[in-house]
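Visitor: Test case, fold it:
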Amino acid sequence: MAKTSELEAAYRATTYRVFLPGGVCDLRIGQPCETLRCWLETAGSTEFALITAHNPGGRLADEASNAERQSQLECELLEGNYEPYAALHEADGEGWPNEESCFVPDLSCADACALAADYGQNAVVCGGADAVPHLVWMESTEQ
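Guide: Have a look, this model is predicted:
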């Protein structure tokens, strides 16, 4: 499913909760997070990505399928020598379930998009050392 104004609004109306050693960061698209900025600086990381395998194409999938895909994604990240941390995408409104996710320091936006595309995702959340999360659509990387 391509980018639509409805999907854009839904992704922006989501809290991206990241579970890091020492605390939790609640991220919103376009809003800096000082706690994450300090964590990235301490970790020596200059970029990050949030990626999920849940509900490919923005379509609800059953719990078992989502869990299996998410497990495969986590294995792929570990095999790629990344250190994923647990994260959760929590929609502001009702009607869309929480989605398990991975917060991955040092995963480039281009690599995150390539991996997300393999799992049928529309978009990923990426950011740099300034800890400002950005929504990146798959089509914006297909050039």
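Visitor: hey, let's count contacts and neighbours off CA atoms from now on
Guide: Noted.
Visitor: Buried residues, the helix or strand that contains residue 113. List them.
Guide: Applying DSSP states H and E as the criterion places residue 113 in helix 109-118. For helix 109-118, the neighbour count (16 or more other C-alpha atoms under 10 Å) marks 109, 112, 113, 114, 115, 116, 117 as buried.
Visitor: With residue 98 as the reference, measure out to the fourth one.
Guide: For residue 114, the distance to residue 98 equals 23 Å [C-alpha to C-alpha, to the nearest Å].
Visitor: now the helices for this protein?
Guide: 5-12, 34-43, 63-79, 109-118 (DSSP state H).
Visitor: Mind giving me the packing neighbours of the longest one?
Guide: For helix 63-79, the packing partners by 3 or more C-alpha pairs under 8 Å, 6 or more residues apart in numbering; DSSP states H and E come out as strand 99-105.
Visitor: here's the other one to compare against:
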Amino acid sequence: MPRTAPLQRLEAPYRATRYRVFLPTATEDLRIGRPATAVDDWLRLHGCRQGVIVTACNPRSLPLGVAANRRLQSALLHLLHAMPHPMLPACNIACDGLWPEEHSLMVAGLSRGEARRLGARFRQNAVVWIERGRAAQLLWIVQRPLPTGR
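Guide: Take a look at the predicted model:
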């Protein structure tokens, strides 16, 4: 079985997930392939061209318990507090309701490389990449899944 086979099953659920960002004055649900106007405004306010939504929960999309995810997310938050990047709380919400909500963070100003390294450090398959004025996209940490023909 090719290395990417297990990831093929993740692309559709990742794309169907709502990535909710808790902005100071509003909440915006990002979707892959769609622009995020309120997040764009927040990035602009902080002088940043791009941002990333990242979680430490459920590494490699293997479900962990609440306590383990809380510890991992706390480690992510601790690491990010040591960096000079503005951030906001966020939450990844599976639209099918079959996957638990995951706490995440919206971080402004990271480069693509920094975003990938951060995701890799917490064993994530992908992070959500946002560039002002463009549609949100999945930034794969591990090798990107092959198209399934659908």
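Visitor: How close are the two chains, by TM-score?
Guide: Remark: TM-score between the superposed chains equals 0.91 [TM-score structural alignment, normalised by the length of the first structure]; 141 aligned residues with a C-alpha RMSD of 1.7 Å.
Visitor: that older thread, output the buried residues of helix 109-118 of the first structure as JSON lines; include the columns distance to residue 35 of the first structure.
Guide: Putting these into JSON lines (distance: C-alpha to C-alpha, whole Å) gives the following:
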{"residue": "109", "distance to residue 35 of the first structure": "21"}
{"residue": "112", "distance to residue 35 of the first structure": "22"}
{"residue": "113", "distance to residue 35 of the first structure": "25"}
{"residue": "114", "distance to residue 35 of the first structure": "28"}
{"residue": "115", "distance to residue 35 of the first structure": "27"}
{"residue": "116", "distance to residue 35 of the first structure": "26"}
{"residue": "117", "distance to residue 35 of the first structure": "29"}
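Visitor: Can you tell me what residue 80 of the first structure aligns to in the second structure?
Guide: Matched by TM-score structural alignment, residue 80 of the first structure corresponds to residue 83 in the second structure.
Visitor: From residue 109 of the second structure, how far off is that match?
Guide: 11 Å.
Visitor: between these two, who's got more neighbours?
Guide: Higher neighbour count among residue 83 of the second structure and residue 109: residue 109, with 20 against 8, using other C-alpha atoms under 10 Å.
Visitor: wait, what's in contact with the residue most central in space within the first structure?
Guide: The centroid of the first structure falls nearest to residue 50 when counting by C-alpha atoms, centre = their mean (2.2 Å). By C-alpha atoms under 8 Å, 6 or more residues apart in numbering, the contact list for residue 50 of the first structure reads 87, 101, 102, 103, 104, 112, 124, 125, 126.
Visitor: Which position in the second structure pairs with the last one?
Guide: Right, the one you point to is residue 126 of the first structure. When the two structures are superposed using TM-score structural alignment, residue 126 of the first structure falls opposite residue 129 in the second structure.
Visitor: pretty sure its match contacts residue 52?
Guide: Yes. Residue 129 of the second structure is within contact range of residue 52, at 4.7 Å (criterion: C-alpha atoms under 8 Å).
Visitor: okay, the two: which has more neighbours?
Guide: residue 52 (28 against 25).
Visitor: when you align them, which residue in the first structure goes with the more buried one?
Guide: So, by TM-score structural alignment, residue 52 of the second structure is matched to residue 49.
Visitor: Help me confirm that that match comes into contact with residue 110.
Guide: No. Look at residue 49 of the first structure against residue 110 with C-alpha under 8 Å: they stay out of range, at 9.8 Å.
Visitor: how close does the aligned partner of residue 38 of the first structure in the second structure get to residue 50 of the second structure?
Guide: Residue 38 of the first structure maps onto residue 41 in the second structure, with residues paired by TM-score structural alignment. For residue 41 of the second structure, the distance to residue 50 of the second structure equals 11 Å [C-alpha to C-alpha].
Visitor: now do residue 80 of the second structure
Guide: Separation of residue 80 of the second structure from residue 50 of the second structure (C-alpha to C-alpha): 16 Å.
Visitor: Settle it for me: which of those two has more neighbours?
Guide: Using other C-alpha under 10 Å as the criterion, residue 80 of the second structure and residue 50 rank with residue 50 on top: 21 against 16.
Visitor: Many thanks, I have nothing further to ask.
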